[in-house]
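Asker: Would you be able to build a 3D model of this:
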Amino acid sequence: MEMKEFYYENGIRVSLFNLDHRAVPYHFHQSVSDMIYCAKGAINIELPDRHQIYHVPLGEVFQIPSKLKHRFANAMALGTPSRYVLMQLGEFDIEFVKNNKKMDALLEGATRFDYQQTNVYIENRKQDILALVEQFATNKPDVLDEEELNDVLIALKLFATHGVEARYPENALESA
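Answerer: As a prediction, this is how the structure comes out:
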């Protein structure tokens, strides 16, 4: 797994993850939700406390509410990489789960959901996100190659143009 953190200002955090077959560790956030765009391959979002796994294919978005334990895993065959762009709005926080074996056990026989279009909630940040598109297009972050930059630009445009300008509703994932 390779994480490229390259922007955290003005309450917006943007990073890019290249996944091999080592999953992002289980974690949760007290105050931010994770918005992802699957830029390469496919991503499984594992939610052990809910006994659920959501499959997010190439070109699709998904949002995980704050306070929900989760991790991101490569959903492709061994040896095939996946990539996602992550955006968070607000004051960043992260808490890692200490007992990964317990979390893995909760996923045994988990309900698997094929992707269904879901909303992402961008609060009132549409213009800020579009401004980032312009900024990154003009000044490529050093840590990104051209393909990764293109993925970030696509993700941010998608979040801005299709995002719901409201706070993330507490029950949004239940209706997914």
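Asker: Could you use CA atoms for every contact and neighbour count after this?
Answerer: Fine.
Asker: ok, the closest residue to P65 other than its chain neighbours to E174 distance?
Answerer: Nearest non-adjacent residue to P65, counting by C-alpha to C-alpha, 6 or more residues apart in numbering: S33, 4.6 Å away. According to C-alpha to C-alpha, to the nearest Å, S33 stands 15 Å off from E174.
Asker: same question, P141
Answerer: Relative to E174, and taking C-alpha to C-alpha, P141 is found at 36 Å.
Asker: For the residue nearest to P65, give me its contacts.
Answerer: Taking C-alpha atoms under 8 Å, 6 or more residues apart in numbering, we find S33 in contact with 63-66, 88-89, 168.
Asker: contact partners of stretch 163-176?
Answerer: 33, 63-65, 116-126.
Asker: for R112, helix, strand, or coil?
Answerer: Taking DSSP: H, G, I helix; E, B strand; the rest coil as the rule, one finds R112 in the strand state.
Asker: Run a quick neighbour tally on it.
Answerer: By the criterion of other C-alpha atoms under 10 Å, R112 has 15 neighbours.
Asker: and V152, that one's in a strand?
Answerer: No. Applying three-state DSSP, one finds V152 to be helix, outside a strand.
Asker: Not counting residues beside it along the chain, what's closest to it?
Answerer: V152 sits nearest to V85 (C-alpha to C-alpha, 6+ apart), 6.2 Å away.
Asker: From I12, how far off is that neighbour?
Answerer: Distance, V85 to I12, using C-alpha to C-alpha: 13 Å.
Asker: Who has more neighbours out of these two?
Answerer: For V85 versus I12, neighbours defined as other C-alpha under 10 Å are more numerous around V85 (26 against 17).
Asker: want to put them side by side, so please do this one too:
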Amino acid sequence: MEMKEFHYQDGLRVSLFNLDHKAVPYHFHHAVSDMMYCSRGQIAVELPDTNEVLTVGPGQTFQVPHPNKHRFVNGAPVGTASRYVLLQIGTFDINFVPVTEDIAGQFTDRAATRVTDSTVYIEDRKSDISKLADHFEQERPDGLDSEEQGDVVAALRCFASHGLETAHPRGGHHS
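Answerer: Model prediction:
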């Protein structure tokens, strides 16, 4: 797994993850929601609080409202890399869940459900997200190659054009 964190300003945090078959550890947030955009492969989202595994395919988004425990796993066949862009709005915090082997065991061999509701809630930040996409289209962030740059721009444009300009309606509950 490779994480490239390249922007955290004015309450917008943007990162890119290239996933092999090592998973991001289970974690939760008190103050931010994870909004992810799958740009390559397939991402499985494991949600222990609701005992669900959801699959997100290329061009799709998904939001995990805080404080739900979750992790993102490469859901593509072994040997196939997957990539997602992560957007968080607000003050970043992360809390890792101890003893994750027990949690991971409940998802072993579990069939994933394809995401059908890919609504993300971008609060009042549509204009800021659009400006950030324009900026990254003109200037590649340090550490990203041109393909990753294109994926970040596509993700931000998707969040801005399809995101609802309101806070998540259920606050701390999975959508």
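Asker: May I have the TM-score of the superposed chains?
Answerer: Once superposed, chain against chain, the TM-score is 0.94 (TM-score structural alignment, normalised by the length of structure 2); 175 aligned residues with a C-alpha RMSD of 1.6 Å.
Asker: Now do the helices in structure 2.
Answerer: Residue ranges of the helices in structure 2, as given by DSSP state H, are 100-105, 126-138, 146-162.
Asker: And the closest residue to F28 of structure 1 other than its chain neighbours, how far from D104 of structure 1?
Answerer: Computed as C-alpha to C-alpha, 6+ apart, the closest residue to F28 of structure 1 that is not its neighbour in sequence is K69, at 4.7 Å. Distance, K69 of structure 1 to D104 of structure 1, using C-alpha to C-alpha: 12 Å.
Asker: If you drop the residues flanking it in sequence, what lies closest to Q149 of structure 2?
Answerer: R140 (6.0 Å).
Asker: neighbours around the one you found, how many?
Answerer: Using other C-alpha under 10 Å, R140 of structure 2 is surrounded by 16 other residues.
Asker: do Q30 of structure 1 as well
Answerer: Counted by other C-alpha under 10 Å, the residues lying close to Q30 of structure 1 total 14.
Asker: In contact with it, which residues?
Answerer: 66-67, 93-94.
Asker: Could you export those as TSV, including distance to V133 of structure 1 and neighbour count?
Answerer: TSV is the format used below for these (distance: C-alpha to C-alpha, whole Å; neighbours: other C-alpha atoms under 10 Å):
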residue	distance to V133 of structure 1	neighbour count
S66	25	18
K67	29	15
D93	24	13
I94	25	13
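Asker: Nearest to M1 of structure 1, out of those residues: which one, please.
Answerer: I94 (17.8 Å; C-alpha to C-alpha).
Asker: Please name the nearest non-neighbouring residue to the closest one.
Answerer: The spatial neighbour of I94 of structure 1 that comes closest, neighbours along the chain excluded (C-alpha to C-alpha, 6+ apart), is H29 at 4.8 Å.
Asker: any idea which residue sits dead centre in structure 2?
Answerer: With distances taken as C-alpha atoms, centre = their mean, M36 lies nearest the centre of structure 2, 2.4 Å away.
Asker: that older thread, can the helices of structure 2 go into CSV with extra columns for mean neighbour count and distance to Q42 of structure 2?
Answerer: Shown next, in CSV, are those (neighbours: other C-alpha atoms under 10 Å; distance: least, C-alpha to C-alpha, whole Å):
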stretch, mean neighbour count, distance to Q42 of structure 2
helix 100-105, 12, 18
helix 126-138, 16, 23
helix 146-162, 20, 14
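Asker: With distance to V45 of structure 2 as extra columns, can I get these in JSON lines?
Answerer: Listed next are the helices of structure 2 as JSON lines, based on distance: least, C-alpha to C-alpha, whole Å:
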{"stretch": "helix 100-105", "distance to V45 of structure 2": "12"}
{"stretch": "helix 126-138", "distance to V45 of structure 2": "24"}
{"stretch": "helix 146-162", "distance to V45 of structure 2": "17"}
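Asker: Who wins on neighbours among the contacts of stretch 163-176 of structure 1?
Answerer: Within the contacts of stretch 163-176 of structure 1, most neighbours by other C-alpha under 10 Å means V120, with 25 neighbours.
Asker: Now do it against N100 of structure 1, distance only.
Answerer: 28 Å.
Asker: Equivalent analysis for T161 of structure 1, please.
Answerer: Counting by C-alpha to C-alpha, the gap from T161 of structure 1 to N100 of structure 1 is 37 Å.
Asker: And for A160 of structure 1?
Answerer: A160 of structure 1 is 34 Å from N100 of structure 1, by C-alpha to C-alpha.
Asker: and if you look at A77 of structure 1?
Answerer: 22 Å.
Asker: Which stretches in structure 1 count as strands?
Answerer: 2-9, 12-19, 27-28, 34-40, 42-47, 52-57, 61-64, 71-74, 82-89, 95-96, 111-113 (DSSP state E).
Asker: Thanks again, I'm all set now.
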